[in-house]
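Peer 1: Here is my input; please provide its structure:
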Amino acid sequence: MSDPGAGGAPRAARLAVLGSPISHSRSPALHRAAYARLGLDWEYTAVEMDGAGLAGFLDTRDAAWRGLSLTMPLKQDVLPLLDDLDEIARLTNAANTVLLADGLRRGFNTDVGGIVRALREAGCDRAGHGVLLGGGATAASALAAMAELGAQSVEVLLRRPEAGAAISGLGAALGLRVEVRPIGDLPAIDDADLVVSTLPGGADPGVAASVRLRERTPLFDVAYAPWPTTLASQWLEAGGTVVHGLEMLLHQALLQVRIFTSGDPLRELPDEAAVLDVMRRSL
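Peer 2: Here you go, the predicted structure:
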């Protein structure tokens, strides 16, 4: 393959996914498949990292480093360490991607685009009213994704509703009507266009969604390990529609590959359909 020099990407580079815990991450398989298909001799590894060690890690990267993927708990910890943020990262106050180029650290959020692309691929391309479980960095991305899909109102269910100020503020910035409710209210909700869960994979919401909601409303569960989650099991037992968290992982990773190779999440890769196919098969 010819050098992708239009984006300034080097022929050889180092990248990594950082987070804690990180041993379960599928990101190395996804990215390695993409770079092999693109003919790039790039190394992509997984590094166990918490917020306390992040600044030191960034400060010791040399010119061979091209970028980083970030998982929890680093999507917000990284913000004060960056030189620039894209609009989505600034809006959601979360960056899951860092491009290291030209002496700068540029932060991006590809989670929003990953959620939107995953849902559209599953046939969920409109959501006037949504239900969102969780209030962290990934929930902020999910709320922004719902807005992009046309949501006008979202019920946000939290274990501690008093901690909902940030997600409510984001909703207002997005032009959404957001109602924060305790997660125990889930059984009382039976009408929505989309349910999104950002609860950790091993988390149990402690309540069951109504049968009507499970039968009629698609669930997008961002978790993928362990699978199925407690919530996904509820939906599957009712014969409902579940969009697997690996779909978000796949599509946000494709956007990261765009950033690392060209610096632009909107610039399609050469033969992108084939790249996406090898990434999907790597899972």
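Peer 1: use CA for all of it now, contacts and neighbours both
Peer 2: Fine.
Peer 1: wait, is Val156 part of a helix?
Peer 2: No. Using DSSP: H, G, I helix; E, B strand; the rest coil, the secondary structure at Val156 is strand, not a helix.
Peer 1: and it, how far is that from Ala64?
Peer 2: Going from Val156 to Ala64 by CA to CA, to the nearest Å gives 42 Å.
Peer 1: between these two, which one's more packed in?
Peer 2: Val156 (27 against 14; other CA atoms under 10 Å).
Peer 1: pretty sure the more buried one contacts Arg181?
Peer 2: Yes. Counting by CA atoms under 8 Å, Arg181 is a contact partner of Val156 at 6.1 Å.
Peer 1: Name the SS class of Gln76, please.
Peer 2: Here Gln76 is helix, with the state taken from three-state DSSP.
Peer 1: Excluding covalently adjacent residues, which one is nearest to it?
Peer 2: Closest residue to Gln76 apart from its sequence neighbours, by CA to CA, 6 or more residues apart in numbering: Ala94 at 5.0 Å.
Peer 1: Tell me how many other residues crowd that neighbour.
Peer 2: 27.
Peer 1: mind listing what it touches?
Peer 2: Lys75, Gln76, Leu79, Asn109, Ala137, Ala140, Ser141 (CA atoms under 8 Å, 6 or more residues apart in numbering).
Peer 1: Show me which of those residues are buried.
Peer 2: Buried members of these, scored by 16 or more other CA atoms under 10 Å, are Lys75, Gln76, Leu79, Asn109, Ala137, Ala140, Ser141.
Peer 1: Another for comparison:
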Amino acid sequence: MSSTNRRAAVLGSPIAHSLSPVLHRAAYAELGLDHWSYDRFEVDEAALPGFLAGLGSSWAGLSLTMPLKRAILPLLDEISETAASVEAVNTVVFTDDGRKVGDNTDVPGMIAALRERGVDTVESAAVLGAGATASSALAALARICTGPVTAYVRSEGRAAEMREWGARLGVDIRTAGWEQAAQALRAPLVIATTPAGTTDALAAAVPEQPATLFDVLYEPWPTELAAAWSARGGAVVGGLDLLVHQAVLQVEQMTGRKGPLQAMRNAGEQALENR
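Peer 2: Down below sits the predicted model:
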């Protein structure tokens, strides 16, 4: 194996709490990629073009978090169909000929995390929230949901955005006000994409024998909603599941080696326990 040093990193702002370095470094250790390093850099939209311009030939790829997933788009040479469908890139790979190729591993990462828990298809679903993660959720649902998806949102502007995403992604989308969000909890699959604390008030409304909840948060964990869901016997997929599965795909794209799922998950769980 080549001993040429290879570099990768996660960029975003704020970035200090990102678990990506823990996950990727665990993968390198498991795969014996001693000459690979993975760092984190505080980079906002204004600094992004200059940062990219300063990268040398040792760079293999980048992970991107907020607020860069859309800011990166005009700076790339090519983007995947998945990334184009949600107008968001979380993975950049540098090719041997110097091209910058963008992809989105959040969407297939969501599908893989659900599949791991036995959820391959659902007849309908509910999405709580309407931000960037909600559009990725709709893209995932476009592939696994055979019927309608209802998005519960706080404003008519957000509702209109979700209807536009639904039309674009080929999802049979309906929208409802946040005050009706308790109704969402009876869906075969509920995907919560809101910031910490937003869904806490819904915990008391979890029905007996709920189906599957995918809560994209991983800190604090479990959320009040996830804890109530588990207590009533429902299946819960968490934000760490998503983070690990999308990172497995990133490792594969950047290194050409299959990402070691269990080693990466163990490292992520240990890091959260230590916080």
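Peer 1: Work out the TM-score between the chains.
Peer 2: Once the chains are laid over each other, their TM-score by TM-score structural alignment, normalised by the length of structure 2 reads 0.89; 265 aligned residues with a CA RMSD of 2.0 Å.
Peer 1: can you tell me which residues contact the aligned residue in structure 2 for Ala192 of structure 1?
Peer 2: By TM-score structural alignment, Ala192 of structure 1 lines up with Ala187 in structure 2. If you count contacts by CA under 8 Å, 6+ apart, Ala187 of structure 2 has them with Ser124, Ala125, Ala126, Ala211.
Peer 1: My guess is Arg26 of structure 1 contacts Leu283. True?
Peer 2: Yes. Taking CA under 8 Å as the definition, Arg26 of structure 1 is a contact partner of Leu283 at 7.2 Å.
Peer 1: of those two, who's got more company?
Peer 2: When neighbours are counted by other CA under 10 Å, Arg26 of structure 1 and Leu283 differ, and Arg26 comes out ahead with 18 against 14.
Peer 1: Check the alignment and tell me where the residue nearest to Gln76 of structure 1 lands in structure 2.
Peer 2: So, by TM-score structural alignment, Ala94 of structure 1 is matched to Ala88.
Peer 1: what's the answer for Tyr35 of structure 1, then?
Peer 2: Here Tyr35 of structure 1 is matched to Tyr28 in structure 2, going by TM-score structural alignment.
Peer 1: If you count neighbours, what's buried in the one helix or strand that match maps to?
Peer 2: Assigned by DSSP states H and E, Tyr28 of structure 2 falls within helix 20-31. By neighbour count on 16+ other CA under 10 Å, the buried set for helix 20-31 of structure 2 is Ser20, Pro21, Val22, Leu23, His24, Arg25, Ala26, Ala27, Tyr28.
Peer 1: Dump those to TSV, plus distance to Asp44 of structure 2.
Peer 2: Shown next, in TSV, are the buried residues of helix 20-31 of structure 2 (distance: CA to CA, whole Å):
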residue	distance to Asp44 of structure 2
Ser20	17
Pro21	18
Val22	22
Leu23	22
His24	22
Arg25	23
Ala26	26
Ala27	27
Tyr28	27
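Peer 1: Give the full set of residues in contact with the equivalent of Leu82 of structure 1 over in structure 2.
Peer 2: Using TM-score structural alignment, the partner of Leu82 of structure 1 in structure 2 is Leu76. The contact partners of Leu76 of structure 2, taken as CA under 8 Å, 6+ apart, are Arg99, Lys100, Val101, Gly102.
Peer 1: gap between the aligned partner of the second one in structure 1 and Arg11 of structure 1?
Peer 2: By that I understand Lys100 of structure 2. Using TM-score structural alignment, the partner of Lys100 of structure 2 in structure 1 is Arg105. Per CA to CA, Arg105 of structure 1 is found 20 Å from Arg11 of structure 1.
Peer 1: Show me the strands in the stretch 51-200 of structure 1, by range?
Peer 2: Here the stretch 51-200 of structure 1 has its strands, by DSSP state E, counting those that start in this stretch, at 65-70, 84-85, 97-101, 104-108, 129-133, 153-158, 177-182, 194-197.
Peer 1: who touches the last one?
Peer 2: In other words, strand 194-197 of structure 1. Applying CA under 8 Å, 6+ apart, the contact partners of strand 194-197 of structure 1 are 127, 129-134, 139, 142, 217-223.
Peer 1: now with 6 Å?
Peer 2: With contacts defined as CA atoms under 6 Å, 6 or more residues apart in numbering, strand 194-197 of structure 1 is touched by Gly130, Val131, Leu132, Leu133, Thr217, Pro218, Leu219, Phe220, Asp221.
Peer 1: wait, which of the residues you listed is closest to Met49 of structure 1?
Peer 2: Of all the contacts of strand 194-197 of structure 1, Asp221 has the smallest distance to Met49 of structure 1: 24.5 Å, by CA to CA.
Peer 1: Hmm, that closest one is touching Gly245, no?
Peer 2: Yes. Between Asp221 of structure 1 and Gly245 there is a contact at 5.3 Å, judged by CA atoms under 6 Å.
Peer 1: quick one: contacts for whatever residue of structure 1 lines up with Asp172 of structure 2?
Peer 2: Counting by TM-score structural alignment, Asp172 of structure 2 corresponds to Arg177 in structure 1. Neighbouring residues of Arg177 of structure 1 by CA under 6 Å, 6+ apart: Ser153.
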